[in-house]
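[1] here is my input; please provide its structure:
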Amino acid sequence: MALTRKKVLVSLAAAVALLVIGFAGYVWLALHWSFSGGERVGYVQKISQKGWVVKTWEGELQLISVPGAAPEKFLFSVREDAVAERINAVVGKKVALSYEQHKGVPSTIFGETEYFVSGIRVVE
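    Coordinates of the predicted model:
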């Protein structure tokens, strides 16, 4: 009887370990495999650091629109402090943000949006 109970516990522990490893692999894949990427041009309106445990930088870019069109905002996240500092230095200037879109990230702990900015250049 004890051998059967031991087999059940080992099987249960193996199943839990497999689920944890599978979830960790999924999170790693979602954060490192880009669905799409590109550039958005506009004016950075704000960028701030948010989060209770893991701090991420969250920002808002006012896109340059065609005359007569409604203005549009591009919400983005920044994971690297160096990139956030460069963005902070040019708030209010016309910039081009390079970004990657990561779909399927399971939580907002890694960023509130699915758009992660990786570079910035001033456009003028």
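[2] all contacts plus neighbour counts: C-alpha atoms, from now on.
    Noted.
[3] what helices and strands are in contact with the lengthiest strand in the chain?
    The longest strand of the chain (DSSP state E) is strand 36-50. Strand 36-50 sits against strand 56-63, helix 81-89, strand 94-101, with contacts defined as 3 or more Cα pairs under 8 Å, 6 or more residues apart in numbering; DSSP states H and E.
[4] distance to Leu31 and mean neighbour count added to these, as TSV?
    Shown next, in TSV, are these (distance: least, Cα to Cα, whole Å; neighbours: other Cα atoms under 10 Å):
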stretch	distance to Leu31	mean neighbour count
strand 56-63	14	21
helix 81-89	17	15
strand 94-101	9	20
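[5] another one to check against the first:
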Amino acid sequence: ESTIKELVDKEGCCLVVTTGGTGPAKRDVTPEATEAVCDRMMPGFGELMRQESLKYVPTAILSRQTAGLRGSSLIINLPGKPKAIRQCLDAVFPAVPYCIDLMDGPYLECDESVIKPFRPKSK
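    Reported below is the predicted structural model:
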């Protein structure tokens, strides 16, 4: 919890990504730590990550990934297993640069050969 606050409040990170601690075990408290420091929650991130993970494992319903906003920062909790991290990050990351744009954060550029961000077309 204090590390997330430090990254956002002191270091000025516009994006904080955590991995692990999102399951049902007693030691899995990452979502609670995230919720404790966020001003607003972004439930669509967790919903999409679980939906994506369900394509691979039926136990995805046990995962409690979440995301939220603190100031001008987006905080995303990913699962702990490397393969699941990649699957979930690939699913949600296209929305991340636009989310940061909407919070007046820095303009994030991506290597579109790796992942293509989605930004609505300007008028």
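[6] now the TM-score, please.
    Here the superposed chains carry a TM-score of 0.22, computed using TM-score structural alignment, normalised by the length of the second structure; 52 aligned residues with a Cα RMSD of 5.2 Å.
[7] follow-up on the earlier one: mind putting the helices and strands packed on strand 36-50 of the first structure into TSV with distance to Ile120 of the first structure?
    Output for these, formatted as TSV (distance: least, Cα to Cα, whole Å):
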stretch	distance to Ile120 of the first structure
strand 56-63	12
helix 81-89	7
strand 94-101	5
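[8] nearest to Leu9 of the first structure, out of these?
    strand 56-63 (39.3 Å; Cα to Cα).
[9] got the angle between the very next helix or strand once past that closest one and strand 56-63?
    Downstream of strand 56-63 of the first structure, the next assigned helix or strand under DSSP states H and E is strand 73-78. Counting by axes from the mean of the first three to the mean of the last three Cα atoms, to 10 degrees, strand 73-78 of the first structure lies at 150 degrees to strand 56-63.
[10] so which elements touch strand 73-78 of the first structure?
    With contacts defined as 3+ Cα pairs under 8 Å, 6+ apart, the packing partners of strand 73-78 of the first structure are strand 56-63, strand 115-122.
[11] in JSON lines, list the ones you listed along with distance to Ala89 of the first structure.
    Output for those, formatted as JSON lines (distance: least, Cα to Cα, whole Å):
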{"stretch": "strand 56-63", "distance to Ala89 of the first structure": "13"}
{"stretch": "strand 115-122", "distance to Ala89 of the first structure": "10"}
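[12] closest to Gln101 of the first structure out of those?
    strand 115-122 (4.6 Å).
[13] which other helices and strands contact the closest one?
    strand 73-78, helix 81-89, strand 94-101.
[14] now the ones you listed in a markdown table, with distance to Glu58 of the first structure?
    Below are those laid out as a markdown table (distance: least, Cα to Cα, whole Å):
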| stretch | distance to Glu58 of the first structure |
| --- | --- |
| strand 73-78 | 5 |
| helix 81-89 | 9 |
| strand 94-101 | 13 |
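[15] Ser11 of the first structure: which of those is closest?
    strand 94-101 (38.0 Å).
[16] that closest one - contacts with which helices or strands?
    Strand 94-101 of the first structure packs on strand 36-50, strand 115-122, going by 3+ Cα pairs under 8 Å, 6+ apart.
[17] tell me which of those strands is the most buried.
    strand 115-122 (a mean of 19; mean count of other Cα atoms under 10 Å).
[18] circling back: with respect to Val41 of the first structure, which of the helices and strands packed on strand 36-50 of the first structure lies nearest?
    Ranking those by proximity to Val41 of the first structure (Cα to Cα) places strand 94-101 first, at 4.3 Å.
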